[in-house]
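Trainee: would you be able to build a 3D model of this:
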Amino acid sequence: MSRTMPVTMETPQVRNLLETNPRTRLIDVRTPGEFAAAHIPGSSNVPLDLLREHRSELTASHEDPVVLVCASGARAEQARSVLETAGLDQLSVLSGGVTGWQQHDAPMNHGSGTWGMERQVRLTAGLLVLAGVLASIAYEPLKWIAGFVGGGLTFAAISNTCAMSRVLGLLPHNRTRKGDARRMLPALTGEQAPTGRTAD
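Mentor: This next block holds a predicted model:
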């Protein structure tokens, strides 16, 4: 099948696609907690860690357009790479992610859930820097903790990857529960219209 979807789409393009093709699938690859806190109406949650874990099993039995969504676009790009390796090619990434969607005053569903991954990274990095500076008062070499964190954040920005978010993603509140694959994956791969959508 040849690609007919652009690699990335801006919020207005995605909204137009949803209006003109109701079978378009919005797949949010953030953690379940992030999805529960806020998500685009009609989107389905299929976390990135689940896609990585089941990459060898992923085959789509449909030709519906798929738009991948995350907080900023970085994790959705990673998900696109995973899915293209698995043979799925009708994929686009929402440019700017949920953040860009909100900047266009597009509708959002809000609930209760964990902080977004970016906010968790900021908190963790801030605590490590603060701890390193305070601890260096007693033992001066510990100031290099702050330098290490700063270097890591600089590399994350340049490479558009984030090792800290990968580590935080292993925490229980960010992990997909065992058994959720059977419920979540059909939203992406199933022949019928996604059943896990939240349309309210």
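Trainee: only C-alpha atoms for contact and neighbour calcs from this point on.
Mentor: Noted.
Trainee: which residues in the chain form helices?
Mentor: Remark: helices assigned in the chain by DSSP state H are 11-20, 32-37, 48-53, 74-85, 97-103, 117-138, 144-159, 163-168, 181-184, 186-189.
Trainee: who wins for proximity to residue 3 among those?
Mentor: helix 74-85 (10.9 Å; CA to CA).
Trainee: in that closest one, what's buried?
Mentor: 74-80, 82-83 (16 or more other CA atoms under 10 Å).
Trainee: same for that helix, what does it pack against?
Mentor: helix 48-53, strand 66-69, strand 91-94 (3 or more CA pairs under 8 Å, 6 or more residues apart in numbering; DSSP states H and E).
Trainee: next, the second sequence, to be compared with the first:
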Amino acid sequence: MTTPHALDTDQARTRLHELIVLDVRTPGEYATGHLPGALNIPLDHLDHALPDIRHAAQRGDLLVVCASGARSENACHTLAAHGITTATLTGGKTAWAADGHTLHHPDSARRTAWNMERQVRLTAGAVVLTGLALGRLHPAFRLASAGVAGGLVYSALTNTCGMASLLAKLPHNRPHQGDLDATLAALRAG
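Mentor: Have a look, this model is predicted:
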């Protein structure tokens, strides 16, 4: 197993022409703007894409990107466990944009989706408020609010997010099969 490493935005920008960039955000997030040349393979499709990612890694260095760096770090660990050396972009797409680097916006973005962090905040807040409101009818409903609070604490301690994993499975966060097939073909072709 190899150990993943990180590149800051300036290091990544100077090497962008030689890197194979994999964006592990949802397709909706990817459509809101991504690093030039980045290919979208959502984190929950990584295992399916392993053979093509391994093939691409034989041709060049891989840079894995997400919104903030947390999902890409998880992806790097997953790929390292399969013998694939990668780097993550420190701070993710957010840091890339904040440092003034160019983002690519597809001409034909099919949908405008919220980033995953925003979706998690909305869902967590809605469940907490619902649990508190229904808790006036029966105290047991407050357990939903407590469960979300516990999940948020666990998420912070482990740098993972179960709610984001669940939300990523919703239809608006899933890639169209044709899009994923085209991405995997691009990895194979090089």
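Trainee: okay, the helices of the first structure, which one's buried deepest?
Mentor: helix 186-189 (a mean of 23; mean count of other CA atoms under 10 Å).
Trainee: distance between it and the chain's centre?
Mentor: Centroid displacement of helix 186-189 of the first structure relative to its chain, using CA atoms, centre = their mean, to the nearest Å, is 16 Å.
Trainee: and what of stretch 151-163 of the second structure?
Mentor: Per CA atoms, centre = their mean, the centroid offset for stretch 151-163 of the second structure relative to its chain is 15 Å.
Trainee: before we move on, what about stretch 89-103 of the second structure?
Mentor: Using CA atoms, centre = their mean, the distance between the centre of stretch 89-103 of the second structure and that of its chain works out at 14 Å.
Trainee: turn the helices of the first structure into TSV, including distance to residue 64 of the first structure.
Mentor: Putting these into TSV (distance: least, CA to CA, whole Å) gives the following:
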stretch	distance to residue 64 of the first structure
helix 11-20	11
helix 32-37	22
helix 48-53	18
helix 74-85	14
helix 97-103	20
helix 117-138	29
helix 144-159	31
helix 163-168	30
helix 181-184	17
helix 186-189	9
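Trainee: residue 65 of the first structure: which of those helices is closest?
Mentor: helix 11-20 (9.0 Å).
Trainee: residues contacting the residue positioned nearest the centre of the second structure?
Mentor: For the second structure, the residue nearest the mean C-alpha position is residue 25 (3.0 Å; CA atoms, centre = their mean). Residues counted as contacts of residue 25 of the second structure (CA atoms under 8 Å, 6 or more residues apart in numbering) are 40-43, 65-67, 71.
Trainee: the residue of the first structure most remote from its centre and residue 147 of the first structure, how far apart?
Mentor: Distance from the centre of the first structure peaks at residue 138, with 39.9 Å (CA atoms, centre = their mean). The gap separating residue 138 of the first structure from residue 147 of the first structure is 17 Å, by CA to CA, to the nearest Å.
Trainee: how about residue 91 of the first structure?
Mentor: On the measure of CA to CA, residue 91 of the first structure and residue 147 of the first structure end up 39 Å apart.
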